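S.K.: starting from these lines, generate the structure:
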Amino acid sequence: MYNLLISFAVGLVVLAALYFGAGIDLGYAAMATAVVYVASFFILSRVFIKKLTGIMQNAEKDIQAGRTEKAIKTLEEGLKYRNWQLYVASQLHSQIGMIYYLKRDFRTAFDYLQKGFTRNWAGMGMLGICYMKRNKPKEMKKTFEKALNLTKKEPLLWNLYAFCLEKIGEKDKAIAVMEKGIKKTGEDERLKANLAALQEGKRMKMKGYGDLWFQFHLEKPGELIKQQTRAIQGHRKIVRR
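M.R.: Prediction:
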């Protein structure tokens, strides 16, 4: 990364100036060099974090306004900073991949999400679903496990993993994941409710998460409305009898 190299170069210049130029003791010169190196790295990091934040904010505004193509272009332009700061490229790849996923362009989304930031749990969840849809359960599990190792306190991620496991026929594994998730998240009530549903052979209820859930395209709001309508109609028939 360029900011590391620049900071190191500045440190070497300071060391040479103090030790060879000013004749200062090597130990004191080294301490001063370390301070300069850390300060240089901190300042450069702040500069590029500010640039990255601005790029993300502009892209978010475009997304909210429905200008997804412009948002993608904005994020792609940010990739020019990939060699300046650690994790810049992976964070931008995650954001671009998520936009394509939301647009249901799963093939393109997959290409970006594979290169995404592992601490972006939503992006990792989408990547896991892509593997599931490609009939690659091992890769799906590895992706979710990696995400959960870094984001243990997010109940929706535990629910999402269990939902996918149940969907590929691994109900027992889904139950084990939910039990672990309950311990990690501090007895989350939605996890408890869905664990009980799995144990009773019922569908997991995810609609309570709203748009956070629907962004994964595993269920549609319309499908849930139809289910509720059928349930009401069935209830009416029973009442008539």
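
S.K.: switch to C-alpha atoms for all contacts and neighbour counts from now on
M.R.: Noted.

S.K.: mind listing what's buried in the helix ranked longest in the chain?
M.R.: Secondary structure assigned by DSSP state H gives helix 26-64 as the longest helix of the chain. Of all the residues in helix 26-64, those buried under the rule 16 or more other C-alpha atoms under 10 Å are 29-30, 33-34, 36-37, 40-41, 44-45, 48, 52, 55-56, 59-60, 62-63.

S.K.: over to stretch 125-136?
M.R.: For stretch 125-136, the neighbour count (16+ other C-alpha under 10 Å) marks Gly125, Met126, Leu127, Gly128, Ile129, Cys130, Tyr131, Met132 as buried.

S.K.: list the residues that contact the fourth one.
M.R.: Going by C-alpha atoms under 8 Å, 6 or more residues apart in numbering, Gly128 touches Glu139, Met140, Lys141, Thr143, Phe144.

S.K.: in JSON lines: the residues you listed, plus secondary structure, neighbour count and distance to Leu224.
M.R.: Shown next, in JSON lines, are these (DSSP: H, G, I helix; E, B strand; the rest coil; neighbours: other C-alpha atoms under 10 Å; distance: C-alpha to C-alpha, whole Å):
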{"residue": "Glu139", "secondary structure": "helix", "neighbour count": "17", "distance to Leu224": "29"}
{"residue": "Met140", "secondary structure": "helix", "neighbour count": "24", "distance to Leu224": "26"}
{"residue": "Lys141", "secondary structure": "helix", "neighbour count": "18", "distance to Leu224": "27"}
{"residue": "Thr143", "secondary structure": "helix", "neighbour count": "22", "distance to Leu224": "28"}
{"residue": "Phe144", "secondary structure": "helix", "neighbour count": "24", "distance to Leu224": "25"}
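
S.K.: what's around the nearest residue to Ala162 once chain neighbours are set aside, how many residues?
M.R.: Nearest non-adjacent residue to Ala162, counting by C-alpha to C-alpha, 6 or more residues apart in numbering: Ala174, 4.3 Å away. By the measure other C-alpha atoms under 10 Å, the count of residues near Ala174 is 25.

S.K.: tell me which element Ala174 is part of?
M.R.: Assigned by DSSP states H and E, Ala174 belongs to helix 171-185.

S.K.: next structured bit after that helix?
M.R.: Once the chain leaves helix 171-185, the next helix or strand it forms, by DSSP H and E, is helix 189-199.

S.K.: now the other sequence, so there's something to compare against:
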Amino acid sequence: MWPRRLALGAAVLPLTLLIPRDAPARFALPISAPAHEQSRAVPRGVPQPAIVSRAAWRADEHMVREPAVYTGPVRAVFIHHTGESNDYDCGDVPRMLRAVEESHIKGNGWDDIGYNFLVDRCGTIYEGRAGGIGRSVRGAHTTGFNADSVGIAVLGNYDRGATVPPALVRALAKVAAWKLRPGADPRGTVRLVSTNDASRFPKGTAAVLHVIAGHRDAYQTDCPGEALYDELPAIRAATAALRKGR
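M.R.: Predicted coordinates for the structure are as follows:
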């Protein structure tokens, strides 16, 4: 969840001139990892969903402080929300992502954007932290549990009373189904060892968490909001359906 409300910046050319308002974003740039990254990607049985690359949303690569660190195959997925307003136009998301990147690096002091992926209310999926979308990149999304996991943030505020669009649920399920290691049960649990006392579990403690969990399950926070948290069973079921027979 973002530490503060972010200004979108009026100096950037509004993308609504290029993209229909309130419609899923469409970009012409490649969405798959380069060939040298694909060769080291973790084998999966579920096809990769369409993902808008960092190049397409114009991430500031000069701002990134350190190269990506890699971890083991994804054993857990943590769902987040950013806490911002839900009334944005989906065509404005790229500059929102640049604001997230700046906040995480300059505000939080992290090496790069913390989330591995982000999803907007129209169901468009975006590459978050750099390092190769097909690889197990260690993020900075869930204190104590960034190893062997992936963090997906939904742009917006999904506290109690918010409406969770079906397209958003489908997008989260597509990423989870694709990224989870072979044999993982999206409706099951996983045993993870905390690496940080600031989490809900002291460092070194083994925690049993849902394979698809909310941020609040591992950290003292309301994230991903009550409305989105209530959708986790549906997200797990949709993910399991996508992985059926795989």
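
S.K.: overlay the chains and give the TM-score.
M.R.: Scored against TM-score structural alignment, normalised by the length of the first structure, the superposed chains reach a TM-score of 0.29; 119 aligned residues with a C-alpha RMSD of 5.8 Å.

S.K.: rewinding a little: after the longest helix of the first structure comes which helix or strand?
M.R.: Later in the chain than helix 26-64 of the first structure, the nearest helix or strand by DSSP H and E is helix 68-77.

S.K.: can you tell me what sits against that next one?
M.R.: Under the criterion C-alpha under 8 Å, 6+ apart, residues Ile55, Met56, Asn58, Ala59, Glu60, Asp62, Ile63, Leu92, Gln95, Ile96, Ile99 lie in contact with helix 68-77 of the first structure.

S.K.: one more time with 7 Å, if that's ok
M.R.: Contacts to helix 68-77 of the first structure, defined as C-alpha atoms under 7 Å, 6 or more residues apart in numbering, come from residues Ile55, Ala59, Asp62, Ile63, Leu92, Ile96.

S.K.: now do stretch 140-152 of the first structure
M.R.: Contacts for stretch 140-152 of the first structure (C-alpha under 7 Å, 6+ apart): Thr118, Arg119, Trp121, Met124, Gly125, Gly128, Ile129, Tyr131, Met132, Tyr161, Lys184, Thr185.

S.K.: would you mind measuring from the third one to Ala196 of the first structure?
M.R.: Taking C-alpha to C-alpha, to the nearest Å as the measure, Trp121 of the first structure falls 25 Å from Ala196 of the first structure.

S.K.: with the fourth one instead?
M.R.: Here the criterion is C-alpha to C-alpha. By it, Met124 of the first structure lies 26 Å from Ala196 of the first structure.

S.K.: and the two? which has more neighbours close in?
M.R.: Met124 (26 against 16).

S.K.: chain center to the helix or strand where the more buried one lies: distance?
M.R.: For Met124 of the first structure, the host element (DSSP H and E) is helix 121-133. Here helix 121-133 of the first structure is found 9 Å from its chain centre; the criterion is C-alpha atoms, centre = their mean, to the nearest Å.

S.K.: which ones are touching Ile63 of the first structure?
M.R.: Contacts of Ile63 of the first structure by C-alpha under 7 Å, 6+ apart are Ala71.

S.K.: what's the burial count for Ala35 of the second structure?
M.R.: 9.

S.K.: quick check: it vs Ala173 of the second structure, distance?
M.R.: Taken as C-alpha to C-alpha, the span from Ala35 of the second structure to Ala173 of the second structure is 25 Å.

S.K.: check the secondary structure at Ala240 of the second structure for me.
M.R.: helix (DSSP: H, G, I helix; E, B strand; the rest coil).

S.K.: Ala177 of the second structure versus that one, what's the distance?
M.R.: Counting by C-alpha to C-alpha, the separation of Ala240 of the second structure from Ala177 of the second structure is 7 Å.

S.K.: repeat for Val154 of the second structure
M.R.: Distance check for Val154 of the second structure against Ala177 of the second structure: by C-alpha to C-alpha, it reads 17 Å.

S.K.: give me the more crowded residue out of the two.
M.R.: Between Val154 of the second structure and Ala177, Ala177 has the larger neighbour count (other C-alpha under 10 Å), namely 31 against 27.

S.K.: just checking, that one touches Thr239?
M.R.: Yes. Here Ala177 of the second structure reaches Thr239: they are 5.1 Å apart, a contact under C-alpha atoms under 7 Å.

S.K.: thinking again about what came up before, in TSV: the buried residues of stretch 125-136 of the first structure, plus distance to Ala9 of the first structure.
M.R.: As requested, those are exported to TSV (distance: C-alpha to C-alpha, whole Å):
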residue	distance to Ala9 of the first structure
Gly125	40
Met126	41
Leu127	39
Gly128	41
Ile129	44
Cys130	43
Tyr131	43
Met132	47
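
S.K.: who's in contact with Val177 of the first structure?
M.R.: With contacts defined as C-alpha under 7 Å, 6+ apart, Val177 of the first structure is in contact with Trp158, Ala162.

S.K.: do that again at 8 Å, thanks
M.R.: Val177 of the first structure makes contacts with Trp158, Tyr161, Ala162, as judged by C-alpha under 8 Å, 6+ apart.

S.K.: just the residues you listed: which are in helices?
M.R.: Using DSSP H, Trp158, Tyr161, Ala162 are the members of those that sit in helices.
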